[in-house]
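Q: The amino acid sequence is not available; the structure is as follows:
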């Protein structure tokens, strides 16, 4: 344990939200969870129309079932795959899906395989329960002290972003679990850290900063373990499902990087919360929006290097990594704000017992973003990346005096 970690432990890192922030935050959370409860019988009646529960899980489940049933080629044709989903889940959907392609590497299918025999609804519920339990276990193990873990779990599991994650059937709980558990093990169990962080390759947009963090920390064993973990997941997918999936996916992803699919931009990226989406919706042309996203990624990368070269506590480094991961991602959704809620909570816990009102105001604004998302429909949320940058800067302001300079 580092001296910074010990200092936080001494203060217990208690989270004590002011009464006004607590009440308003709970009301907002209850509202979004009520939207979840009413989405099937009354979609869009009291809030944003989510069509039905698990529309993103339809993509995940539809992909694994298609591959297992011998129709792998279907997965790599966005229009055909969307038509397949609309036909398969016609009884679930309140209206047809417009465009839902599979954009993930074949390695993701390995993680979905255990859930495939449960059917659509059973697998949807099981994945959310299992991934939420993994996130809760990771957060509990890496809380600053016994007095903080309960509030931290409530904040993470009941925040509006978590409700949206459950509504969509997304995988952000698993992403948080891998990052928090991995970085929590970095100093004492670097190999286990690397094994966990390598699994983030199932969603490539969330693993791009992993090598930078491990190199900056000088954790070469963790870096090698992360590479082996990612490779093992890829090899497992090839052995189980066939290498043809990789031969189809790699050219498709390369083409999308060079010449993005117009439908994916219209129905995917512009419905997200990324820097690219927000810049585009604020009027930036596509090339300028891409340049702004690149600058955000460079800032995120530099922030991670600075944090992991410093003597910040593990909790503060994790906060920077979580926030920087969201900022750098070329595509993210309102559910991915769970990463930012945990990051902000860690930052607050690092403040010790005294957490000023302005700190909780920033936390509340981060908490609120999913409710006023997506930016395509709610203009104020187009400025949300500024909150992420602010959070990173606030954590890093203590890092500069702590940076470990290389020795000759």
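A: Done, it's in. Computed from a predicted model, the values in this text were never measured in an experiment.

Q: For the rest of this, base every contact and every neighbour count on C-alpha atoms.
A: Fine.

Q: Contacts made by whichever strand or helix holds residue 6 with the rest, please.
A: Element membership for residue 6, per DSSP states H and E: helix 3-11. With contacts defined as CA atoms under 8 Å, 6 or more residues apart in numbering, helix 3-11 is touched by 144-145, 311-315, 349-350, 352-353.

Q: Filter these down to just the buried residues.
A: Buried by 16 or more other CA atoms under 10 Å: 144-145, 311-315, 349-350, 352, out of those.

Q: Which parts of the protein are strands?
A: Counting by DSSP state E, the chain has no strands at all.

Q: doesn't residue 197 make contact with residue 185?
A: No. Between residue 185 and residue 197 there is no contact under CA atoms under 8 Å: 10.4 Å.

Q: neighbour-wise, which of the two wins?
A: Legend: neighbour count by other CA atoms under 10 Å for residue 185 and residue 197, higher for residue 197 (31 against 19).

Q: need the contact list for that one.
A: Counting by CA under 8 Å, 6+ apart, residue 197 makes contact with 178-179, 182, 207, 210, 226.

Q: Would you mind stating the distance between it and residue 321?
A: 12 Å (CA to CA, to the nearest Å).

Q: So for stretch 175-193, first residue to last residue, what's the gap.
A: Stretch 175-193 stretches 14 Å from its first residue to its last (CA to CA).

Q: what's in contact with stretch 113-124?
A: Taking CA under 8 Å, 6+ apart as the rule, stretch 113-124 contacts 54, 57-58, 61, 64-65, 126-127, 169.

Q: Excluding chain neighbours, what is closest to residue 95?
A: Using CA to CA, 6 or more residues apart in numbering and skipping residues adjacent in sequence, the residue nearest residue 95 is residue 51, 6.6 Å away.

Q: Could you give the number of residues near residue 27?
A: Neighbour count for residue 27, taken as other CA under 10 Å: 12.

Q: So it versus residue 21, what's the distance?
A: Residue 27 is 10 Å from residue 21, by CA to CA.

Q: Also residue 243?
A: 52 Å.

Q: cool, and residue 77?
A: 46 Å.

Q: Same check on residue 199?
A: Taking CA to CA, one finds residue 199 at 36 Å from residue 21.

Q: neighbour count winner among those two?
A: More crowded of residue 199 and residue 21, by other CA under 10 Å: residue 199, with 27 against 15.

Q: Go ahead and confirm the more buried one touches residue 233.
A: Yes. When contacts are counted by CA under 8 Å, residue 199 is listed as touching residue 233 (7.3 Å).

Q: Use this one as the comparison:
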């Protein structure tokens, strides 16, 4: 039923156009509404931490010359409280210095204008990349991923930027490896989401891409060292250790996370058990990448598995990272039509849609009940998105093992 409903979106160009226009209009409305609220009430309205509010603070501290203090949770908490003008939610800062450098120009704009420019650019880049990859499936992917795209816009997060970079890598991997390497290198801003793509580049021996990615990482690291001073790296590493303890204590909004760690932790496992579950899931995700390269029906399908696996390696992955999975689904769809039955495709669509919508719906529910997603309920709310993606990965592995053929057969045809 779900398969037929969603795939009917592609029945005619007219239907596809209507759905695309409706979804794009809704996304634009979210962007305009949030910009207006930020203009009227500031980035901290409602007593909640907006992700872009933290981005803007970091950009400002760069020009004030004390960026390293943002990597100390106690200091960054004070900065957020001062900026909010009172009590608010707070978050640690763990992004690599390269992302700080990218944010620096946005300090020159008021918060609402910086949010609008950043989100408009990243949203446009993502939609253009997704449209190029999805083709006639663009409407279907937009419908499934509307909740994740909307929540990313609402928070001003960088999930659209990282998804656009992964998409550019996938578009360029076969014929423009240098451009693919450039995209992979820029993913240093969120390196835990680039592991699967890096493994793919190595397995397929795209050496120009490897060299370009390495050059980007080294060059950007040198620039950051010159701009921020060598102490920035120790500050960054210290924040990662602090954040690990933060995660172990369950102090993040785990119900919005999509990792195996969050799913298992919220299900009642101790932190150590959830961590080992995450390691096992990361291993399976990389096995899926290797299997897709060796036995996948096409390079496009293998890249789709790479994109899906990207969000399953690290314990720290949120619903705003799901636009990367949108790139993956767009790549997988042509081969899924022949590899998977309508029921199997419906299950994949439904599980991904659940992962997309769950965090948004739970945030809305908790906000309505408690005036904010906080307190005991927040810590007891299950992290369903992680379980949904685990099942999707299992289904992709099953399809690869059941129906795929060795690379020699895939490339040269069935033997006589």
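A: Thanks, I have it. Source: prediction; values computed, not measured.

Q: Enumerate the positions of the helix holding residue 6 of the first structure that are buried.
A: Buried residues in helix 3-11 of the first structure, counted by 16+ other CA under 10 Å: 4-5, 8-9, 11.

Q: List of residues touching stretch 281-288 of the first structure?
A: Stretch 281-288 of the first structure is contacted from outside by 270, 280, 375-376, 382, using CA under 8 Å, 6+ apart.

Q: same question but for stretch 292-312 of the first structure, I mixed them up
A: Identification of contacts with stretch 292-312 of the first structure by CA under 8 Å, 6+ apart yields 2, 4, 209, 212-214, 216-217, 275-276, 279, 317, 320-321, 324-325, 327-330, 392, 396, 398-400, 402-405.

Q: Buried ones among those?
A: In these, the ones that pass as buried (16+ other CA under 10 Å) are 4, 209, 212-214, 216-217, 275-276, 279, 317, 320-321, 324-325, 327-330, 392, 396, 399, 403.

Q: Which position in the second structure pairs with residue 213 of the first structure?
A: Using TM-score structural alignment as the criterion, residue 213 of the first structure maps onto residue 200 of the second structure.

Q: Thought residue 306 was touching that match, still the case?
A: Yes. With contact defined as CA under 8 Å, residue 200 of the second structure counts as touching residue 306 (7.1 Å).

Q: burial count for the equivalent of residue 182 of the first structure over in the second structure?
A: Matched across to the second structure, residue 182 of the first structure falls on residue 169, judged by TM-score structural alignment. Using other CA under 10 Å, residue 169 of the second structure has 25 other residues around it.

Q: Residue 169 of the second structure and residue 5 of the second structure: what is the separation?
A: For residue 169 of the second structure, the distance to residue 5 of the second structure - CA to CA - is 31 Å.

Q: ok, residue 323 of the second structure touching residue 148?
A: Yes. In this structure, residue 323 of the second structure is within contact of residue 148 by CA under 8 Å, at 6.6 Å.

Q: More neighbours: which of these two?
A: Counted by other CA under 10 Å, residue 323 of the second structure and residue 148 do not tie: residue 323 has more neighbours, with 33 against 27.

Q: Return the residues in contact with that one.
A: By CA under 8 Å, 6+ apart, residue 323 of the second structure lies in contact with 145, 148-149, 159-160, 163.

Q: top of these by neighbour count?
A: Within the contacts of residue 323 of the second structure, residue 163 tops the neighbour count with 30 neighbours, counted by other CA under 10 Å.

Q: Report how many residues lie close to the aligned residue in the first structure for residue 93 of the second structure.
A: Residue pairing (TM-score structural alignment): residue 93 of the second structure is matched to residue 102 of the first structure. For residue 102 of the first structure, the count of nearby residues is 19 (other CA under 10 Å).

Q: give the contact list for residue 102 of the first structure.
A: So residue 102 of the first structure contacts 59-60, 63, 75-76, 78, 81 (CA under 8 Å, 6+ apart).

Q: Save these as a markdown table, and put in distance to residue 34 of the first structure and neighbour count too.
A: As requested, these are arranged in a markdown table below (distance: CA to CA, whole Å; neighbours: other CA atoms under 10 Å):
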| residue | distance to residue 34 of the first structure | neighbour count |
| --- | --- | --- |
| 59 | 24 | 21 |
| 60 | 25 | 25 |
| 63 | 30 | 27 |
| 75 | 33 | 25 |
| 76 | 35 | 17 |
| 78 | 32 | 18 |
| 81 | 31 | 22 |
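
Q: Inside helices: which ones of these?
A: When DSSP state H defines the helices, the subset of the contacts of residue 102 of the first structure inside them is 59-60, 63, 75, 78, 81.

Q: Max pairwise distance over those: which two?
A: 60 and 78 (13.3 Å; CA to CA).

Q: that older thread, could you tell me where the helix holding residue 6 of the first structure falls in the second structure?
A: Aligning helix 3-11 of the first structure against the second structure (TM-score structural alignment) gives no matching residues.

Q: Could you do stretch 118-136 of the first structure as well?
A: Stretch 118-136 of the first structure maps onto residues 109-127 of the second structure, going by TM-score structural alignment.

Q: buried set for the matching stretch?
A: 111-116, 118-120, 122-123, 125-127.

Q: same check, this time on stretch 292-301 of the first structure
A: Buried-residue list, stretch 292-301 of the first structure, by 16+ other CA under 10 Å: 292-294, 296-297, 299-301.

Q: ok, average deviation of that stretch from the second structure?
A: With mean CA distance after the TM-score superposition for the first structure, stretch 292-301 of the first structure departs from the second structure by a mean of 0.6 Å once superposed.

Q: Then stretch 357-366 of the first structure?
A: On superposition with the second structure, the mean distance recorded for stretch 357-366 of the first structure (mean CA distance after the TM-score superposition for the first structure) is 3.1 Å.

Q: residues of that stretch that come out buried?
A: Residues of stretch 357-366 of the first structure classed as buried: 359-360, 362-364, 366 (neighbour count, 16+ other CA under 10 Å).
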